[in-house]
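**Student:** For reference, the sequence and a predicted model appear below.
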Amino acid sequence: MLTKTRYSLKDMVLWTRAETLFFVLYALLITFLYEAMGFVFIDMPWTPIALVGTAVAFIVGFQNNAAYGRIWEARKIWGGMVNTSRSWGMMIQAMLSNEYAKEPLSDDEIKEHKQQLIYRHIAWLTALRHAMRQGKKWEVFEKHRTNREWSRMAYIPERVTSLNDDLLMYLGPEEHQYVMQKDNKAAAILYLQSSHLKDLKEKKIIWEFSFLELEQKLSELFDLQGKSERIKNFPYPRQYATLSHQFVWLFLLMLPLALVSEFETIAQKVQSSFPLADTYFVWLAVPFCGAVSWIFHTMMRIGTVGENPFEGSANDVPISTIARGIERDLRQLMDEDVEAIPSQFPEKFHVQM
């Protein structure tokens, strides 16, 4: 997620430089063929193309609204994980005690149980963020060259360390082996949490009412995980995405065919006042077509990269940063040594991942 206040025009031009160059060269070719070579038959009437442009604008606007809706929903889901995780840590600290225990445990043993439940929760966050970063067939972000350039420059933690190595930091050997055998590793970790709570309830380390409250928190975590998986596993409808892409390109390819003759018509109207306009004014269609094409295409690309808010683009939900922030909060509240708590993931180019 971008942390700087705005994109600069330079950023946007660099991101779309290949297409921008194509649009300018294409408009230059059409203008050359029409003006210098006399291929006036390539002229197209402006009215139908304007109508197509209006329809395309509506389609692109719909795509951008839908993409933003997916991003905003994902951000609310992960914001809910922050709140539920803090409640989980607070309840674990307060509800594990010897007050009703059949066989009281030592303070160190109770502290160990608390740490296991907190660390297992961090493992759940770790497994979930790794699952959200896994590529899907319909995700198209890295199919574009400049997007791949961004991915190579950005710091995406899930591509730096493997899930297997990350989970070793929070799970014991037996639990680690159990979780890695499952398809849905995050769900497997929550099952381990529930089993651990049940054992503590039977030993009266957790009161029955407290057990129900903690189980309710696990249910909330399952709910949040399912919502996040729903966005990840259900793409923006491909018929809308595909048609939007095709319609935009159809409009952009037709645009110079109509604008060149429009600029020639303007030149003829002003040639009495500006004699040189009849000769050179038509060439202004080249930068004008380039600018209009750049705007439409850039808006389409913005909508495309926003369809899947966990791929790792600059405008995605920063799930890695959120998960690491939760980990730091929980471990600090357990009064762990500051040096032992991992630092927040670094920002590169003012972007959190």
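**Tutor:** Ah, there it is.
**Student:** C-alpha only now, for contacts and for neighbours.
**Tutor:** Will do.
**Student:** who does the longest helix along the chain touch, helix- and strand-wise?
**Tutor:** Across the chain, the longest stretch assigned as helix under DSSP state H is helix 46-95. Contacts defined by 3 or more Cα pairs under 8 Å, 6 or more residues apart in numbering; DSSP states H and E place helix 46-95 against helix 107-133, helix 208-233, helix 238-270, helix 285-305, helix 319-333.
**Student:** Hey, what's the angle from it to helix 238-270? Just curious.
**Tutor:** 140 degrees (axes from the mean of the first three to the mean of the last three Cα atoms, to 10 degrees).
**Student:** mind checking how far helix 46-95 is from the chain centre?
**Tutor:** Relative to its chain's centre, helix 46-95 lies at 9 Å (Cα atoms, centre = their mean, to the nearest Å).
**Student:** quick one on the thing from earlier: could you dump the helices and strands packed on helix 46-95 to JSON lines with mean neighbour count?
**Tutor:** Formatted as JSON lines, these follow (neighbours: other Cα atoms under 10 Å):
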{"stretch": "helix 107-133", "mean neighbour count": "20"}
{"stretch": "helix 208-233", "mean neighbour count": "17"}
{"stretch": "helix 238-270", "mean neighbour count": "18"}
{"stretch": "helix 285-305", "mean neighbour count": "19"}
{"stretch": "helix 319-333", "mean neighbour count": "20"}
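**Student:** so which of these comes closest to residue 25?
**Tutor:** Closest to residue 25 of the helices and strands packed on helix 46-95, according to Cα to Cα: helix 285-305, at 8.1 Å.
**Student:** Which strands or helices does the closest one pack on?
**Tutor:** Looks like helix 285-305 contacts helix 17-31, helix 46-95, helix 238-270 (3+ Cα pairs under 8 Å, 6+ apart).
**Student:** Contacts for stretch 296-311, please.
**Tutor:** The contact list for stretch 296-311 (Cα atoms under 8 Å, 6 or more residues apart in numbering) reads 16, 57, 60, 63-68, 70-71, 74, 132-135, 139-141, 231-232, 235-236, 241, 244-245, 248-249, 313, 315-317, 319.
**Student:** Structure two is appended below for comparative analysis:
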Amino acid sequence: MYTKKTYSTLQMAIWTRYETLLFTIIILAVVAAYYFLDLAWLKIPWTPLALIGTAVAFVIGFQNNSAYGRIWEARKIWGGIVNTSRTFGMFVQDMLTNEHTQKPVADKVLQSEIKTLTYRHIAWMTALRHAMRALKPWETTTNHRTNREWDTKPPELGVDLKDDLAPYLTSEDLADILKKDNKQTALLYQQSHHLRKLKEQGVIWEFSFLELEGVLQELFTLQGKSERIKNFPYPRHFATLNHFFMWIFVLLLPLALVPQFGEIGSEIAEKYPLIGNLFVWVCVPFYIIVAWIFHTMERIGRTGENPFEGTANDVPISTIARGIEIDLRQNLGEDKDSIPKQFPMKHDTQF
């Protein structure tokens, strides 16, 4: 039976298997040339290679730190959306009353208004997560064959936005929203206009109106922060050069590693001729390990650059948004059977 840690390690090995095979071919070709063709002269000194390796390690570390920073910021933004959404749901339910109306409104009408505002908020989250999942030209991680074979596409890529918004909006509101380029912004404008009308009717007290407008302002802020990460990529000159530097190091490494093992083998051959003669082949696993570590760390950094792309390492905004929807609709008193279920996990991964 696999433990979670063992299963994750196995997944990582499968995820990088093509590159591992390439590293194996590279080192076997160099060792074979060195061993059978007597190319002992084909080598480079360790000093310049060590400098290159150090520089590559620094830039990969910088890339990974930057990528993790983007992921963590995105997670905090959507954590803010969770908290603000729950606050909005609570305010809407308790601030729409007949306390300040000149002509009391029927309870059914009040509940209908509360439901409309709550459902429009769910529509806002739906439009926002669809916007965050729209692929940008620089988002290419999902194109890698080992990412495609896991079938880890987020839910937004298989559903049209219009169909996702339809259950939460009236036909008039939906038609108006679909005309707009930034649909999530248009939905917040609709919320504000609706709240103003309710304030004019006296259903919402003026102070409550200001509180609700403050919540909408916070939602605008969180939306803008999320869009900033989505629309501003990790600087491409850093990302591209990191990739090239890593491959330069990986391709030059055998020219220093193989001769070094050959020299050690020559020393061993003085006492153990057979072992010393074959010792150069011992560098094969060492090279594969070093090359795999550098490549995998660089690839992890590339994978984490765009936290909304929809890969296994990204922020699970679909799951977060659906969780908020479930909370809001349950607190409206809806039956659990009428509320959509949480999106299922794929390969122990949320999306």
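**Tutor:** Nice, thanks for sending it over. From a predicted model like this one, the values you see are computed outputs, not experimental measurements.
**Student:** How close are the two chains, by TM-score?
**Tutor:** Overall, the chain-to-chain superposition scores 0.97 on the TM-score scale (TM-score structural alignment, normalised by the length of the second structure); 348 aligned residues with a Cα RMSD of 1.2 Å.
**Student:** Residue 168 of the second structure maps to what in the first structure?
**Tutor:** Under the alignment (TM-score structural alignment), residue 168 of the second structure maps onto residue 170 of the first structure.
**Student:** Could you do residue 135 of the second structure as well?
**Tutor:** Aligned partner of residue 135 of the second structure by TM-score structural alignment: residue 135.
**Student:** and its match, what is it in contact with?
**Tutor:** Applying Cα under 8 Å, 6+ apart to residue 135 of the first structure gives the contacts residue 311.
**Student:** Where does it sit: helix, strand or coil?
**Tutor:** Secondary structure state of residue 135 of the first structure, per DSSP: H, G, I helix; E, B strand; the rest coil, is coil.
**Student:** Which part of the first structure matches stretch 313-320 of the second structure?
**Tutor:** Under TM-score structural alignment, the counterpart of stretch 313-320 of the second structure in the first structure spans residues 315-322.
**Student:** gap between the two ends of the matching stretch?
**Tutor:** 14 Å (Cα to Cα, to the nearest Å).
**Student:** separation between residue 186 of the second structure and residue 179 of the second structure?
**Tutor:** For residue 186 of the second structure, the distance to residue 179 of the second structure - Cα to Cα - is 10 Å.
**Student:** Surely residue 257 of the first structure and residue 42 touch.
**Tutor:** Yes - contact criterion Cα atoms under 8 Å: residue 257 of the first structure and residue 42 qualify, at 6.4 Å.
**Student:** Residue 254 of the first structure maps to what in the second structure?
**Tutor:** Checking TM-score structural alignment: residue 254 of the first structure goes with residue 252.
**Student:** what's its match in contact with, if anything?
**Tutor:** residue 49.
**Student:** cool, the one 5 residues further on as well?
**Tutor:** Contacts here follow Cα under 8 Å, 6+ apart; on that basis residue 257 of the second structure touches 283, 287.
**Student:** Also residue 24 of the first structure?
**Tutor:** 286-287, 289-290.
**Student:** mapped onto the second structure, which of those residues are still contacts?
**Tutor:** Retained in the second structure by both residues aligned by TM-score structural alignment, their matches' Cα atoms under 8 Å are the following of the contacts of residue 24 of the first structure: 286, 290.
**Student:** Format the contacts of residue 24 of the first structure as JSON lines; extra columns: distance to residue 209 of the first structure.
**Tutor:** Listed next are these as JSON lines, based on distance: Cα to Cα, whole Å:
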{"residue": "286", "distance to residue 209 of the first structure": "73"}
{"residue": "287", "distance to residue 209 of the first structure": "71"}
{"residue": "289", "distance to residue 209 of the first structure": "69"}
{"residue": "290", "distance to residue 209 of the first structure": "67"}
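**Student:** Go through the contacts of residue 24 of the first structure and name the one nearest residue 268 of the first structure.
**Tutor:** Nearest to residue 268 of the first structure among the contacts of residue 24 of the first structure, with distances taken as Cα to Cα, is residue 286, at 17.7 Å.
**Student:** The closest one touches residue 31, doesn't it?
**Tutor:** Yes - judged on Cα under 8 Å, residue 286 of the first structure makes contact with residue 31 at a distance of 7.1 Å.
**Student:** where do the contact lists of those two overlap?
**Tutor:** residue 256.
**Student:** Tell me how far residue 121 of the second structure lies from residue 77 of the second structure.
**Tutor:** From residue 121 of the second structure across to residue 77 of the second structure, the span is 17 Å (Cα to Cα).
**Student:** for residue 216 of the second structure, that is, sorry about that
**Tutor:** Residue 216 of the second structure is 15 Å from residue 77 of the second structure, by Cα to Cα.
**Student:** Return the mean post-superposition distance for stretch 62-70 of the first structure against the second structure.
**Tutor:** Stretch 62-70 of the first structure differs from its equivalent in the second structure by a mean of 0.3 Å after superposition (mean Cα distance after the TM-score superposition for the first structure).
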